[in-house]
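In: let me see the structure of the following:
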Amino acid sequence: MPRLSPPVPETEPRPAVFLDRDGVLNVDAGFAHRPDQIVWVVGAPAAVARLNAAGFRVFVVTNQSGIARGLYDTDAVESLHRWMGEALLRQGARVDDWRYCPFHPDHQAERFADKASWRKPAPGMLLDLMAAWPVDRAGSFMIGDRQSDMDAAAAAGIDGYLFEAGDLDAFTAAILRARPRTRAQE
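Out: Got it, this is the predicted structure:
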């Protein structure tokens, strides 16, 4: 049977949603770096699946000053992100890519100085993902739980939505209802 339309190549720009981690995907327990510390925010896996189904790339951007503070290392963060990604996949949700910032100005600043522009409220993590992936910036947005997330979104030229508590899937559904669909989502 012939195809009615060719598949869209992965090089095609698509809108993206940038999610903060602690306080948005998982309950912020303070310096989480192991799977046993992760409690999903209500509706988090469903929200990610909803964004996937709506045609968005899904990225996680998280400040991780616990590295600079010596509480854990980069391997712990990367291992946790792999675990979180696999746990989400088992629930039908996919995170396309992850960025974390180990920099903190008061802790080993010189060691992580090359990542200073990644620490939210700076937009470095978002901009790095936009450079690494074909992102339709006009249709993209961020969901975060702090003003620094909103400031990073604004500095990256995208909308930001402040999630304070509740059901992340219901919050995400309301955002999607209020936003116009982009060509890439049609």
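
In: for the rest of this, base every contact and every neighbour count on C-alpha atoms.
Out: Fine.

In: any idea how far V24 is from P15?
Out: From V24 across to P15, the span is 19 Å (Cα to Cα, to the nearest Å).

In: ditto for G43
Out: G43 is 21 Å from P15, where distance means Cα to Cα.

In: these two - which one has more neighbours?
Out: P15 (24 against 18; other Cα atoms under 10 Å).

In: counting by contacts, list what the top strand by length along the chain packs against.
Out: When the chain is parsed with DSSP state E, its longest strand is strand 57-63. Contacts defined by 3 or more Cα pairs under 8 Å, 6 or more residues apart in numbering; DSSP states H and E place strand 57-63 against strand 16-19, helix 44-53, strand 97-101, helix 124-132.

In: mean neighbour count, these: which tops it?
Out: Most buried of the helices and strands packed on strand 57-63 by mean neighbour count (mean count of other Cα atoms under 10 Å) is strand 16-19; its value is a mean of 26.

In: tell me the centre residue of the chain?
Out: By Cα atoms, centre = their mean, the chain has its centre lying nearest to V60, at 2.1 Å.

In: to check against the first, give me the structure of this:
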Amino acid sequence: MMERKHKAIFLDRDGVINKEVNYLHRIEDFTFTHNCIIAIKMLREAGYKILIVTNQAGIGRGYYTEADLNKLMHWLKIELQKNGADLDDYAFCPHHPTDAIGKYKRHCKCRKPEPGMLLSLIEKHGVDVANSIMVGDKFSDLEAAQAAGIQKHILVKTGHEFDENNVPSQWHIFESLHSFALHLTKEK
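Out: A predicted model of the protein is given here:
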């Protein structure tokens, strides 16, 4: 087993990194959230690995393929690198328990709020969960992080709407990934 020594920022993709688009799979439909690239660069410079965990039920529903997703993610990695904001890795879940076809129609341990994607990246990258953070735009993102043992949870307002009165007190709310990055790096 790899020694867990790396701190990481786990990011949901849709609504955190890019503006929410239902079943996003084409590069031409991708729009970064405000100052997202700067935020990722700041987080990298603060010593965090950048790891994306994203549910991709559109694959399971037959709207696009795993190859389409991988093409988009490769493009995203290159765009971030051009701006000094590296992405270390990503994991995705193509499954859905009811609204999918073929091999993708099943209950799994990787679809958030299950922790499977996070656990696999934690193991692969030797992540220190006590010093790592999950940033998402939905409760299911943060529930997956809690189940994976990640201690710090950030909810951003750039994606799905949520009732702030229903947010658990241990979760922190920020306007965007950028506002969170500014806060985190100011603390250091």
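
In: quantify their similarity with the TM-score.
Out: TM-score of the superposed chains, computed with TM-score structural alignment, normalised by the length of structure 1, equals 0.85; 170 aligned residues with a Cα RMSD of 2.0 Å.

In: quick one on the thing from earlier: just give me the match in structure 2 for the residue nearest to the centre of structure 1.
Out: Mapped onto structure 2 by TM-score structural alignment, V60 of structure 1 lines up with I52.

In: its match and C93 touch, don't they?
Out: No: the criterion here is Cα atoms under 8 Å, and I52 of structure 2 misses it with C93 at 11.4 Å.

In: show me where structure 2 has its strands.
Out: 8-11, 49-55, 89-93, 133-136, 152-156, 172-174.

In: with respect to N22 of structure 2, which of those lies nearest?
Out: Taking Cα to Cα, strand 49-55 is the member of the strands of structure 2 nearest to N22 of structure 2, at 11.8 Å.

In: hang on, the earlier thing: redo the strands of structure 2 as CSV? Include distance to K103 of structure 2.
Out: CSV is the format used below for those (distance: least, Cα to Cα, whole Å):
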stretch, distance to K103 of structure 2
strand 8-11, 26
strand 49-55, 16
strand 89-93, 12
strand 133-136, 27
strand 152-156, 32
strand 172-174, 37
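
In: which of these sits closest to L24 of structure 2?
Out: Closest to L24 of structure 2 of those is strand 49-55 (Cα to Cα; 11.2 Å).

In: can you give me the helices in structure 1?
Out: Using DSSP state H, the helices of structure 1 run over 44-53, 74-90, 124-132, 147-156, 168-178.

In: wait, which of those helices is closest to T11 of structure 1?
Out: In terms of Cα to Cα, the element of the helices of structure 1 nearest to T11 of structure 1 is helix 124-132, at 10.7 Å.

In: thinking again about what came up before, which residues touch the residue nearest to the centre of structure 1?
Out: 18-21, 95, 97-99 (Cα atoms under 8 Å, 6 or more residues apart in numbering).

In: and for I143 of structure 1?
Out: Residues near I143 of structure 1 by Cα under 8 Å, 6+ apart: 17-20, 24, 149-150, 160-163.

In: which residue lines up with it in structure 2?
Out: Mapped onto structure 2 by TM-score structural alignment, I143 of structure 1 lines up with V135.

In: contacting residues for the residue in structure 2 sticking out farthest from the centre?
Out: Using Cα atoms, centre = their mean, the residue of structure 2 lying farthest from its centre is G102. It sits 25.8 Å away. With contact taken as Cα under 8 Å, 6+ apart, G102 of structure 2 is in contact with G60.

In: before we move on, what about A145 of structure 2?
Out: 115, 118, 134, 151, 153.

In: name the nearest residue to A148 of structure 2, ignoring sequence neighbours.
Out: Using Cα to Cα, 6 or more residues apart in numbering and skipping the chain neighbours, the partner closest in space to A148 of structure 2 is P115 (5.3 Å).

In: OK, contacts around whatever residue of structure 1 lines up with that neighbour?
Out: Alignment note: P115 of structure 2 maps to P123 in structure 1; criterion TM-score structural alignment. By Cα under 8 Å, 6+ apart, the contact set of P123 of structure 1 is 117, 152-153, 155-156.
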